[in-house]
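In: no FASTA, just this:
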């Protein structure tokens, strides 16, 4: 859920008297304490003669109220607790004020000037409850405090850190660090999110700052009007890729990959090989006639057919057995631009990648001819050429647009599916958006990996998968192949890893 959806859910629960803010704060504090003990079981043991030390940073809102509750739980377990309070007790909400007063029975809520915090000392555990999911502006006034704590963490003077909902200063929707030039946030070892993940846990700088993320269910039933399908986790149905016994190759579709001129065919061959591995019944590689000789090598399962003009492509696409077309990998911008009108007029499942996206960026008149069967697979640079206005909004210092929101706005504008590539890949249609976050696959940053992904999508579209479902399955297969191959991966390895993955799925 986004920040707005989370607020709507809580407000609805309060209006229906299904919960009150004070009770929710107590549940949140208890949930964080439980998560701490689950993550570090060694902290369960009490040490009367050598108490552990905790530093709890509390802010002026309800996130600070959660911090006061956590401080009380720690003190009751025998910890030596210091609370730094960036706020005024008289200006707290009634619920946060009650939590503040309950803590003050155990210890002091020491006011701290965030612009001049002084020495922060050493601690076994830091609890960051300064700002939560409602933050939308840069934390300029608090940068000295956050920098001092980040330095203490980096130098080992703070042994472990826990963020309440989000690391303070992280935007819940975009995953951007809301800091000024040179500003720093406190990286968390553990982040405890309430109700659900937020997009910011998965996007941009979020994964690097959040550490391990645990979700605490505080018992609210979210109203349907407050939640859209914005986050997605792997569903077995999306990977049900088995072929029915007795089916003919054309039952699984004919996919076509358009290739570029002489010396530029490798990307298209990677895409075509991947479409075959994804289960398309037949895949044809279609370079211009001058480039046909360089495509004579393996795999022999690929068909070849020369296509030199838009007219030749249009005539061929009239064959009703062709189900999916891929245009872009290694194609060359000029050739992609020449073939785009025929590919779009065809009206079938169409993957536009690489040079086709660049061609589309220079031909705004063609954007109106996109349709729901189109899939665009830009990386950030290509997306910026297509949508400079959305990219500028993503870079805004205040309330930045998230990659999730930008991709979905683009999908609505084009009436097509957008797959915005990256470690936080977004699959967006006009109706919903999906995050696939895998920041542990750095070896995928290699030439040709995107061509493999385009081919996987094309192969799955040829098998009559809907565009969003084909993208979901392709991204998951792509990531799993990279995970299994690991260090040293090159793009040629990815299609060859798929048979074992598909076999495991069938089991």
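Out: Perfect, thanks for sending it. This one's a predicted model, so the numbers in the text were calculated from it and none came from an experiment.

In: for the rest of this, base every contact and every neighbour count on C-alpha atoms.
Out: OK.

In: surely residue 112 touches residue 82?
Out: No: contact criterion CA atoms under 8 Å: residue 112 and residue 82 do not qualify, at 11.7 Å.

In: wait, residue 110 touches residue 83, no?
Out: Yes: if you go by CA under 8 Å, residue 110 and residue 83 touch, sitting 6.0 Å apart.

In: which one's more surrounded, these two?
Out: residue 83 (22 against 14; other CA atoms under 10 Å).

In: ok, now how distant is residue 332 from residue 458?
Out: Between residue 332 and residue 458 the computed distance is 19 Å (CA to CA, to the nearest Å).

In: show me which of the two is the more surrounded one.
Out: residue 458 (38 against 19).

In: so that one makes contact with residue 273?
Out: No: assessed by CA under 8 Å, residue 458 is found out of contact with residue 273, at 10.8 Å.

In: which residues touch residue 253?
Out: Residues near residue 253 by CA atoms under 8 Å, 6 or more residues apart in numbering: 280, 281, 282, 321, 322, 323, 324, 462, 463, 464.

In: check it against this one:
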């Protein structure tokens, strides 16, 4: 896991470092600019050899100051550098002005407002240092035109690097703040036309680097250490629990406590038996509607549940029996039968929703499933995963669902299902009205009193109290072929399978993170052509790669 920061959090870290007297703003700017150049040359080693030309676009703030350092470092390495400044040099912040003056003694500063590059001779490298992490409004039209001139043409030899973030990116929401241009039918140009190939950011990646629909404007994101670690929550011990104010990025990790998520699968040791790994139950639909439930059940079994049972209407038993082997079957006539079944405490996790149908019958099953643990502590409660029809059945009456859910429930809506339950949050997040997808998921988790996994390429996982994670199937983990019917059902089953393990009540958020990571990793292993049935069958290969 790695922490992401918001613009305000990053600003506070920098201010704390400067206030401590350990470093000056000018020194941080120098480290950032030099780090950006080193990263560029590491990413494209061919630029370390021969003569090359760069165009550097500097903005009116400290991000522009970083750009002046980049220009100076490239010139020192023998590059031909053309530099444009947006705005008045006299109004630059002090540190940026100091670096402007150093550059001005080496080369020309051209006014972007009046003398923009036309892109007729694309450079080897375009450095975007126009706007940094504090951007909250659309960039000026002249800046967009310059980026389009240099990046919007067919110039494969021009590599684009953004300093801290691509200009136009809101680093808190992931929104691209681009103006509409005349002749553009009132809409901004696609973000992909001005996207960077590489973004060099500092200390921590920003939340907005991992939010938003593909194609992502940041390209490859590389984090450069500029010496701020001692000033980032210095009084917090290394083994302290995650700060709920920080967003985590879900990623494979190696550490002193073993590898993640592999460490989740080693509990119990070689003597563990099937009941020690938990028993997951998946409620399936009626005749002709059981496929989604079977997919979820297969996901639960492959991810590690010791036993998995599909409970379905009696009329669907034969259909399911013809397609299941290691997964057990049980007839389920309705809520009363479910209540009787759940009296067995050995059933440790429940998944319902996929293929159940929308309506009163599903609402009754949800109420029974969740209410079966009333009066118990969180540690004793059965884990319940609610997806698909289990959520949509409460559209228009979401408060009735929230009155049932508790901390050992997990909701897994896609954006449409989320909008049916949380229309106000969905609307605000889509319009970026002071709210990011992370903000919306956090508020939804607090409102529902349970963990919420909001699906998408930028999946957000949030739990009550503010703990939030982003699992981004983006950049080098992009899996567009995962957008296939039934993939979400498999994910719900995988979550239930991981939550079936005894003791999982105390680590629900982490196990949901693991399911999201494994789900994408299984898709990556298979590749294009994937269908939902393939996902569970790829998990053994994923586990092998984890050393399990």
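Out: Received it, and whenever you're ready, just let me know what you need. The structure presented is a predicted model; accordingly, all values stated were derived computationally and were not measured.

In: show me the contacts of residue 253 of structure 1 that map onto helices.
Out: Those of the contacts of residue 253 of structure 1 mapping onto helices are residue 462, per DSSP state H.

In: mind picking the two most distant members of the contacts of residue 253 of structure 1?
Out: Largest separation among the contacts of residue 253 of structure 1 by CA to CA: 282 and 464, giving 13.2 Å.

In: joint contacts of these two?
Out: Counting by CA under 8 Å, 6+ apart, the contacts common to residue 282 of structure 1 and residue 464 are 252, 253.

In: quick one: buried residues of stretch 112-125 of structure 2?
Out: Neighbour-count burial for stretch 112-125 of structure 2 flags 112, 113, 116, 117, 119, 122, 123, 124, 125 (criterion: 16 or more other CA atoms under 10 Å).

In: residues contacting the fifth one?
Out: So that's residue 119 of structure 2. Residues near residue 119 of structure 2 by CA under 8 Å, 6+ apart: 146, 149, 150, 153.

In: make sure it is indeed in a strand.
Out: No: read with DSSP: H, G, I helix; E, B strand; the rest coil, residue 119 of structure 2 is coil and lies in no strand.

In: quick one: it and residue 111 of structure 2, what's the gap?
Out: According to CA to CA, residue 119 of structure 2 and residue 111 of structure 2 sit 16 Å apart.

In: residue 120 of structure 2 too?
Out: For residue 120 of structure 2, the distance to residue 111 of structure 2 - CA to CA - is 18 Å.

In: for residue 273 of structure 2, same thing?
Out: With distances taken as CA to CA, residue 273 of structure 2 is found 72 Å from residue 111 of structure 2.

In: the aligned partner of residue 486 of structure 1 in structure 2: neighbour count?
Out: Matched across to structure 2, residue 486 of structure 1 falls on residue 527, judged by TM-score structural alignment. Other residues near residue 527 of structure 2 come to 14 when the count uses other CA under 10 Å.

In: what sits against residue 527 of structure 2?
Out: Shown in contact with residue 527 of structure 2 (CA under 8 Å, 6+ apart): 479, 481.

In: equivalent analysis for residue 473 of structure 2, please.
Out: The contact partners of residue 473 of structure 2, by CA under 8 Å, 6+ apart, come to 457, 458, 459, 479, 520.

In: look at residue 282 and residue 464 of structure 1 and report which has more neighbours.
Out: With neighbours defined as other CA under 10 Å, residue 282 of structure 1 and residue 464 compare such that residue 282 has more, 23 against 16.

In: the more buried one is in contact with residue 254, isn't it?
Out: Yes: with contact defined as CA under 8 Å, residue 282 of structure 1 counts as touching residue 254 (4.7 Å).

In: any idea which residue sits dead centre in structure 1?
Out: With distances taken as CA atoms, centre = their mean, residue 424 lies nearest the centre of structure 1, 3.3 Å away.

In: residue in structure 2 matching that residue?
Out: Here residue 424 of structure 1 is matched to residue 458 in structure 2, going by TM-score structural alignment.

In: gap between that match and residue 209 of structure 2?
Out: In terms of CA to CA, residue 458 of structure 2 sits 10 Å off from residue 209 of structure 2.

In: for the aligned residue in structure 2 for residue 303 of structure 1, what are its contacts?
Out: In structure 2, residue 303 of structure 1 lines up with residue 328, judged by TM-score structural alignment. Contact analysis of residue 328 of structure 2 by CA under 8 Å, 6+ apart lists 307, 308, 309, 310.

In: the same query, at a cut-off of 6 Å, please.
Out: residue 309 (CA atoms under 6 Å, 6 or more residues apart in numbering).

In: surely residue 96 of structure 1 and residue 65 touch.
Out: Yes: contact status for residue 96 of structure 1 versus residue 65: in contact at 4.2 Å, counting by CA atoms under 6 Å.

In: with neighbour numbers in mind, choose between these two.
Out: Neighbour totals were compared for residue 96 of structure 1 and residue 65, and residue 65 leads with 30 against 26 (other CA under 10 Å).

In: which helices and strands sit right next to the helix or strand that that one is a member of?
Out: Under the criterion of DSSP states H and E, residue 65 of structure 1 resides in helix 62-76. Where contact means 3 or more CA pairs under 6 Å, 6 or more residues apart in numbering; DSSP states H and E, helix 62-76 of structure 1 is packed against helix 21-39, helix 94-104, strand 123-129.

In: let's have these in CSV, adding distance to residue 161 of structure 1.
Out: Converted to CSV, the helices and strands packed on helix 62-76 of structure 1 look like this (distance: least, CA to CA, whole Å):
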stretch, distance to residue 161 of structure 1
helix 21-39, 10
helix 94-104, 20
strand 123-129, 5
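
In: so which of these is the most surrounded?
Out: Highest mean neighbour count among those (mean count of other CA atoms under 10 Å): strand 123-129, with a mean of 24.
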